[in-house]
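> quick one, fold the following:
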Amino acid sequence: MSQLLQRIALEKGTALKGETLLFIDEIQHSSKAMGLIRYFYEELPSLFVICTGSVLDVMMEEQGISFPVGRVEYLYLFPLTFAEFLSAIGEDEAALLFEQVPAPSWAHDHLMRLFRAYMVVGGMPEVVARYREGRDITLCSSVYNSLMTSFSDDVATYASGLASLQVVRRIMEVVPSQVGNRIVFNNFGNTGYRSRESANALRILERAMLLYLCYPTTATSLPLSLRYTKSPRLQFIDTGLLSFSLKLQSALLGPDDLHTIMGGMLCEHVVGQELLASSMRALEKPIFWVRESAQSSAQIDYLETDERRMIPIEVKAGSSGRLRSLHLFMEQSTGDLALRFYDGPIQLDEVSTPTDGTHYRLLSLPLYLASQAKEYAAYFAERAE
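Predicted structure coming up:
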């Protein structure tokens, strides 16, 4: 280790002492370097070390690399959130308005226009940087293609020993068309692959953080328990890449109601992306709620939790009377607050379910506030106490 540190210091012309940060990018390309990470703390505890890699989980599993508890801290990096997107494209004033709780009503139309642009562009840093140059989405096509090609090329790394390269690449090709749907592994996306082949390929891509398999719960009170025997739902890495892959960017740039594009799937997806990126310290995949019975089936788009409550979230346009699944959930739940994300302004309504008259408060929030779901739930809950 001491010899390695001396070589690094010589190469960079910097003494590794005091408050020095050593940044090792794409460390997965060197299994030897990955195996040495734990010894930095033991032999030079004053040195700060950051290692990054796009397939670290896959490589560590395949090579049997692990670290003693407390030696290494993991952070998960996601595509830019809407708030980060605003800062990245120079919309600093809009970013300040977004951070206010509640956001001012007079800023709604402007923030909604910017969020629509975010749904088109997405949060991949290189794409956002290109978009900032001229606010022209056509300038980004080559970057999208490059990213999708690089993902496909990296599949060879993801697939080694666990699934054939051909299967993983084919599964990756059809994933965008299956996003938002509850899936079955057998013949996934009409690929003809058996359950085991599809499941292995999807889980490899999930460990590479190119997609997420989100499982449902049937619970209506805390604690939540996921039902892994039920069909999961797919979340893709980025809404911008998704809209590019599905050729939906023109529709998003047009006058159409966002909730009519792909049946509202993109709206649901971008809300999931914002919820997923809300914490870098824990990879907490979005959860949704289902009730499946012969008499009546129901589904809630997302469930968030905090220390005190379960927060059901629907992503839908229209009046509260159309929220049948949400009404059903609230009749069974002990909670009294539900969230609905749509393209309208902030609005709090008192609602009664049509079946048994259960009363609850429905907080309708603009889509651009999805990352602040918990903050707004807490804000309005405090004012009701």
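> going by C-alpha atoms from here, please, whenever you check contacts or count neighbours.
Fine.
> distance of Ala156 relative to Leu147?
From Ala156 over to Leu147 the distance is 15 Å, taken as CA to CA, to the nearest Å.
> ah, wrong one, I meant Met172
As judged by CA to CA, Met172 and Leu147 stand 13 Å apart.
> between these two, which one's more packed in?
Comparing Met172 with Leu147 by neighbour count (other CA atoms under 10 Å), the higher total belongs to Met172, at 19 against 16.
> how about this one, so we can line them up?
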Amino acid sequence: MKRKIYKELIKWKENEDRKPLMLLGARQVGKTWIMQHFGEQEYKKVAYVNCDDEPRMKQLFDLDYDIDRILMTLQAITGVKVTPGDTLIVFDEIQEVPRGLHSLKYFCEKAPMYHVMVAGSLLGVTLGKGESFPVGKVDMLFMYPMDYEEFLYATGHEGWIDILHSKDWTLIETMMPKMVELLRQYYFVGGMPGVVSKFVKNADLQQVRTLQHEILEAYGRDISKHTSASESVRIRQVMGSLPAQLAKENKKFVYGAIRKGSRAKDFELAIQWLLDAGIIYKVNRVNEPKMPLKFYEDFDAFKLFMLDCGLLACMAEAPIDQMLVGNNVFTEFKGMFTEQYVMQQLKAIGFTPYYWSNSKSPSEIDFIIQNGKRVIPIEVKAEENVRARSLSQFVKDNAGLKGLRISMKGYVDQEWLENIPLVAIDAYFE
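Modelled structure (predicted):
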């Protein structure tokens, strides 16, 4: 399995101003695996400890933050003598250890020669609760589910990634039927590494759904474990409403769709918990397509997406045959899976997607991103019909913009618009 974040970890290791690295991301996106794999490949030794499974870690930082004592205790627990430069120290599920996060300040200030990496499935929730955080003393990376190209690599089609990045659009178009077949599989399987690994191993579609259900159940256990009973109910209600919210023509999140008469105050904390846990993504509306987009953000209107298209398909109970046979997955479900897919790829690249809508008409732009000094309005088309009335009018109304349509069609460059295939998002923005 190959993950693109590996290159970022190499940069971190080689940076002379390196600080302890914090990996953020939802449960089961591959944080533990990448830390251990990176350590095995790039260091002589790995001192790995799971703070949730190891009771002796609970009191490690109670006495003080003496680095020598901490390293001696770590050696006793892991059996690995930590030496500067050639040992990777990994604290997994660090949020389970009192004062664990705060200890990173002392590794940064008093022992910068040691390479320290930490992660936790609910680190974002822990930080959201105001846990003592070493501001300015850590490096941070976000980890997401596998994107489409990582899926290609895992399924043995890594050569096609080179074709996509060649931007030879004629060659890409000849490969599109097979690439779209794999795109259907990606919509169904998703990018959770454990699910992808099992799919590659035995291609058992029922097992894929079983594993996806297990991940969702694990999220449910986290919710119950770390929230009150009433808060847990609200969080589950928000999460459970996502398929219906995204299946609407207008995908703006509506509180009343969760429970009749509901208002923002009833579910704001529930949404924030899911965001902090990395389980959902929030795409806010912008009032104007101007730079910086952050200045024009409208916090009252937004869309919510699941972190992974495969988990969304599982939650929606989308029939396997409709996902994998024919074009149903693109033509049915009102474009739900394709918009989810595009958002997921944009997040993995590093964009913060927004969207735009007109309060006086049904006009809507699916996503708006800021790429360097360019604001790009994006229209997503899952079907062969790629007429883009909203995008055309939007570009006319906002001089200087050039639209981007992401669809099943091949590459086209017009004066006001570029069209790129759904499979080439990462390659286009390279």
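> can you give me the TM-score here?
Their TM-score after superposition, calculated using TM-score structural alignment, normalised by the length of structure 1, is reported as 0.85; 355 aligned residues with a CA RMSD of 2.2 Å.
> name the SS class of the one residue sitting closest to the centre of structure 2, please.
In structure 2, the residue lying closest to the centroid (CA atoms, centre = their mean) is Tyr144, at 3.3 Å. Classification of Tyr144 of structure 2 by DSSP: H, G, I helix; E, B strand; the rest coil places it in coil.
> aligned to it, what sits in structure 1?
Tyr144 of structure 2 maps onto Phe78 of structure 1 when the alignment is built from TM-score structural alignment.
> nearest spatial neighbour of that match, chain-adjacent residues omitted?
Here the nearest residue to Phe78 of structure 1 in space, its sequence neighbours aside, is Ala277; by CA to CA, 6 or more residues apart in numbering that works out to 6.0 Å.
> where does the nearest residue to Ser320 of structure 1 once chain neighbours are set aside sit: helix, strand or coil?
Here the nearest residue to Ser320 of structure 1 in space, its sequence neighbours aside, is Val351; by CA to CA, 6+ apart that works out to 7.7 Å. When classified by three-state DSSP, Val351 of structure 1 comes out as strand.
> pretty sure Val351 of structure 1 sits against Arg361.
Yes: with contacts counted by CA atoms under 8 Å, Val351 of structure 1 reaches Arg361, the gap being 5.9 Å.
> follow-up on the earlier one: just give me the match in structure 2 for the residue nearest to Phe78 of structure 1.
Aligned against structure 2 - with TM-score structural alignment as the criterion - Ala277 of structure 1 pairs with Ala348.
> surely its match forms part of a helix?
Yes: looking at Ala348 of structure 2 with three-state DSSP, it is inside a helix.
> surely it meets Glu150?
No: taking contacts as CA under 8 Å, Ala348 of structure 2 lies outside contact range of Glu150: 10.8 Å.
> sorry, back to before: which residues does the match of Ala277 of structure 1 contact?
Listed by CA atoms under 8 Å, 6 or more residues apart in numbering, the contact set of Ala348 of structure 2 reads Met143, Tyr144, Pro145, Asp147.
> distance of it from Leu182 of structure 2?
According to CA to CA, Ala348 of structure 2 stands 19 Å off from Leu182 of structure 2.
> what segments of the stretch 251-400 of structure 2 are strands?
If DSSP state E, counting those that start in this stretch is used as the criterion, the strands of the stretch 251-400 of structure 2 fall at 280-286, 297-306, 354-357, 364-371, 374-380.
> any idea which of the ones you listed gets closest to Ile406 of structure 2?
Among the strands of the stretch 251-400 of structure 2, strand 374-380 comes nearest to Ile406 of structure 2, with 5.0 Å by CA to CA.
> buried ones in that closest one?
Of the residues in strand 374-380 of structure 2, those buried by neighbour count under the rule 16 or more other CA atoms under 10 Å are Val375, Ile376, Pro377, Ile378, Glu379, Val380.
> where in structure 1 does it align, residue-wise?
Using TM-score structural alignment, strand 374-380 of structure 2 lines up with residues 309-315 of structure 1.
> contact partners for the spatially closest residue to Ala388 of structure 2 that is not a sequence neighbour?
Closest residue in space to Ala388 of structure 2, ignoring its immediate chain neighbours: Glu379 at 7.4 Å, by CA to CA, 6+ apart. Each residue near Glu379 of structure 2 by CA under 8 Å, 6+ apart is listed here: Ile365, Asp366, Phe367, Ala388, Leu391, Gly403, Leu404, Arg405, Ile406.
> one more time with 10 Å
For Glu379 of structure 2, the contact set (CA atoms under 10 Å, 6 or more residues apart in numbering) comprises 339, 342, 355, 364-368, 386, 388, 390-392, 403-407, 419.
> Phe394 of structure 2 now?
Going by CA under 10 Å, 6+ apart, Phe394 of structure 2 touches Pro289, Trp356, Ser363, Glu364, Ile365, Pro377, Ala388, Leu401, Lys402, Gly403.
> that one corresponds to which position in structure 1?
Mapped onto structure 1 by TM-score structural alignment, Phe394 of structure 2 lines up with Phe329.
> with Gln75 of structure 2 instead?
Under the alignment (TM-score structural alignment), Gln75 of structure 2 maps onto Ala9 of structure 1.
> which strand or helix spans its match?
Under the criterion of DSSP states H and E, Ala9 of structure 1 resides in helix 2-12.
> what's the next helix or strand along the chain from that helix aligned against in structure 2?
Following helix 2-12 of structure 1 in sequence order, the next helix or strand is strand 21-24 (DSSP H and E). Residues 88-91 of structure 2 are the counterpart of strand 21-24 of structure 1, counting by TM-score structural alignment.
> mean deviation (superposed) between that stretch and structure 1, please.
Between stretch 88-91 of structure 2 and its aligned stretch in structure 1, the superposed structures give an average distance of 0.9 Å (mean CA distance after the TM-score superposition for structure 1).
> sorry, back to before: drop anything exposed from the contacts of Glu379 of structure 2.
For the contacts of Glu379 of structure 2, burial is judged from neighbour counts taken by 16+ other CA under 10 Å, and it is met by 339, 342, 355, 364-368, 386, 388, 390-391, 403-407, 419.
> about what we covered before: could you check how far the residue nearest to the centre of structure 2 is from Gly190 of structure 2?
Using CA to CA, one obtains 11 Å as the distance from Tyr144 of structure 2 to Gly190 of structure 2.
> do the same with Phe38 of structure 2
Per CA to CA, Phe38 of structure 2 is found 23 Å from Gly190 of structure 2.
> okay, these two: which has more neighbours?
For Phe38 of structure 2 against Gly190, the residue with the higher neighbour count under other CA under 10 Å is Gly190, and the figures read 28 against 15.
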